[in-house]
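J.: here is a sequence with its predicted model. Questions after.
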Amino acid sequence: MRSAVGQNRGMSAGAVRRGRRPAGEDTRASIVAAAREEFAAKGYDAVSMRGVARAAGVDPGLIRHYFDGKGELFAASLVPAGADPQALAGRFAEGGIEGLGERLARTVLAVWDAPDGQVQLRLVLSGLLSADGHVQELPRYLQRTVFDQVAALLPREVAARRVGLVASQVLGVLVARHLLRLEPVASMSPDELVQSIAPTIQRYLEGVDEGLAPGPPEEQNSSHGEY
């Protein structure tokens, strides 16, 4: 199959170097760059993990050290070059809940507002809207690498609900900004947009809009009159 990625053959810069990678080089980034080239040139179905390993100059077993399978590797290739979602999420999550909405929003915009990020985002969103089955790997990948780290900071019983609301807010802003080009969102500076959406994300994270009912009255206030 020629997926949406296969239609964007020029999305990565330069050919992938052949041969084994020297020590100290960013191995994960090399694997992702090779995968992006392979998927763009051949389409999803024709690419193999072994072929990506050859293109990246690494042992095939090393790819499985970083990625659970071909689907996850494909998802990683859809992320803008140089961005490691798991590492980025680890940085904005390490400060805890306080201020997390702003850190998350700023990180997301920094990644997807970049020129390469905008190209990749339009590619991804087009694939998602067309129900491209392979592009559906990306939400699952981001769930595991990004949103699971956010969920770990929240009470377990409400984590899925709150993270889902955060994800919907972030995706909605990206669609409005880069796919639909809705004003004023499309023209706002990153700082303006962060200051506008961060409070909403923070409310979702803290659950202040959940309308939780007060707990049951204390037993000593019951009609039994026991103290």
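T.: Arrived safely.
J.: for the rest of this, base every contact and every neighbour count on C-alpha atoms.
T.: Noted.
J.: please name the nearest non-neighbouring residue to residue 160.
T.: residue 151 (7.0 Å; Cα to Cα, 6 or more residues apart in numbering).
J.: how about residue 177?
T.: residue 186 (4.2 Å).
J.: ok, that neighbour - how many residues close by?
T.: Neighbour count of residue 186, defined by other Cα atoms under 10 Å: 18.
J.: again, but for the one 3 residues further on
T.: Using other Cα under 10 Å, residue 189 is surrounded by 11 other residues.
J.: pull the contacting residues for it.
T.: By Cα atoms under 8 Å, 6 or more residues apart in numbering, the contact set of residue 189 is empty.
J.: against residue 101, how distant is it?
T.: Remark: distance between residue 189 and residue 101 (Cα to Cα, to the nearest Å) = 17 Å.
J.: with residue 40 instead?
T.: 34 Å.
J.: A further structure is provided below for comparison with the first:
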Amino acid sequence: MTDAPAGKGTGVRRRGRPPRTESADTRDRILVTAREEFSEHGFEKTSVRAIAKAAGVDSALVHHYFGTKEQIFEAAIAVAFAPVVDAPGAIADGPLEGVGERLTRFVFGIWENPTTRTPLLAIVRSAVNNETAAAVFRRLIAAQLLSRLAQQVDHPDGELRADLAAAQLVGCAMLRYVIKVEPLASADVEQIVARIAPVVQGHLTGP
């Protein structure tokens, strides 16, 4: 009796490219794992090998799907900034009256959403110590939203005003979600918006 050909009747899959559905599932699993690893350890202390091990795949497969660690990082956190691509039209193009509240609600809405919070934690923790992560932050946040806001503000120092508004929001978010300073960490988000929005508005349109 002859042996069955490889892949027929033996449960052994032929070598070659995996089925498309399996490829998509594997890619998604790597992305989810990468977000978790970057969020917990930051960019510097996260390796491709660690991501691969946690995802249950080979390091070469991670490189195959995403390339370098920098590219993996950007892909892993991009989901958090997908809303930012569409946000400028709703936030910056509206009337300047009330823009502080619109922007504040938008930012804290992303932080309050568990799906987008993890990649945000990853990039904030990483950007503090790594220039690559900081560059991703500037590209995905500053270029997409702040520059649009600066153009709408009718002041010669519009860019500075937009940066100060961002600093107010990012600083508050870091204290609440990253450092978890109390009572800010457990305060109701509506209370935070009510306190922060007028300050952001003042940065953008105040004297």
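T.: Yep, it's here. Note that the structure is a prediction, hence the values are computed from the model and not measured.
J.: doesn't residue 163 make contact with the residue nearest to residue 160 of the first structure?
T.: Yes - judged on Cα atoms under 8 Å, residue 151 of the first structure makes contact with residue 163 at a distance of 6.3 Å.
J.: so residue 204 of the second structure makes contact with residue 163?
T.: No - using Cα under 8 Å, residue 204 of the second structure is not in contact with residue 163; the gap is 9.2 Å.
J.: the more surrounded of those two?
T.: Counted by other Cα under 10 Å, residue 204 of the second structure and residue 163 do not tie: residue 204 has more neighbours, with 28 against 18.
J.: where's that one, which helix or strand?
T.: According to DSSP states H and E, residue 204 of the second structure maps onto helix 189-205.
J.: buried residues of that helix, list them for me.
T.: 193, 196, 197, 198, 199, 200, 201, 203, 204, 205 (16 or more other Cα atoms under 10 Å).
J.: turn these into a markdown table, including distance to residue 128 of the second structure.
T.: Shown next, in a markdown table, are the buried residues of helix 189-205 of the second structure (distance: Cα to Cα, whole Å):
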| residue | distance to residue 128 of the second structure |
| --- | --- |
| 193 | 25 |
| 196 | 23 |
| 197 | 25 |
| 198 | 27 |
| 199 | 24 |
| 200 | 23 |
| 201 | 26 |
| 203 | 24 |
| 204 | 25 |
| 205 | 29 |
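J.: just to revisit the earlier point, for the residue nearest to residue 160 of the first structure, list the residues it contacts.
T.: Applying Cα under 8 Å, 6+ apart, the residues near residue 151 of the first structure are 159, 160, 163.
J.: show me the residues around the closest residue to residue 100 of the second structure other than its chain neighbours that make contact.
T.: With sequence-adjacent residues excluded and distances taken as Cα to Cα, 6+ apart, residue 100 of the second structure is closest to residue 201, at 4.1 Å. Taking Cα under 8 Å, 6+ apart, we find residue 201 of the second structure in contact with 98, 99, 100, 101, 165.
J.: so which of those residues persist in the first structure?
T.: Retained in the first structure (both residues aligned by TM-score structural alignment, their matches' Cα atoms under 8 Å) from these: 98, 99, 100, 101.
J.: give me the buried positions along the host helix or strand of residue 162 of the first structure.
T.: For residue 162 of the first structure, the host element (DSSP H and E) is helix 156-174. In terms of neighbour count (16+ other Cα under 10 Å), helix 156-174 of the first structure has its buried residues at 159, 160, 162, 163, 164, 165, 166, 167, 169, 170, 173, 174.
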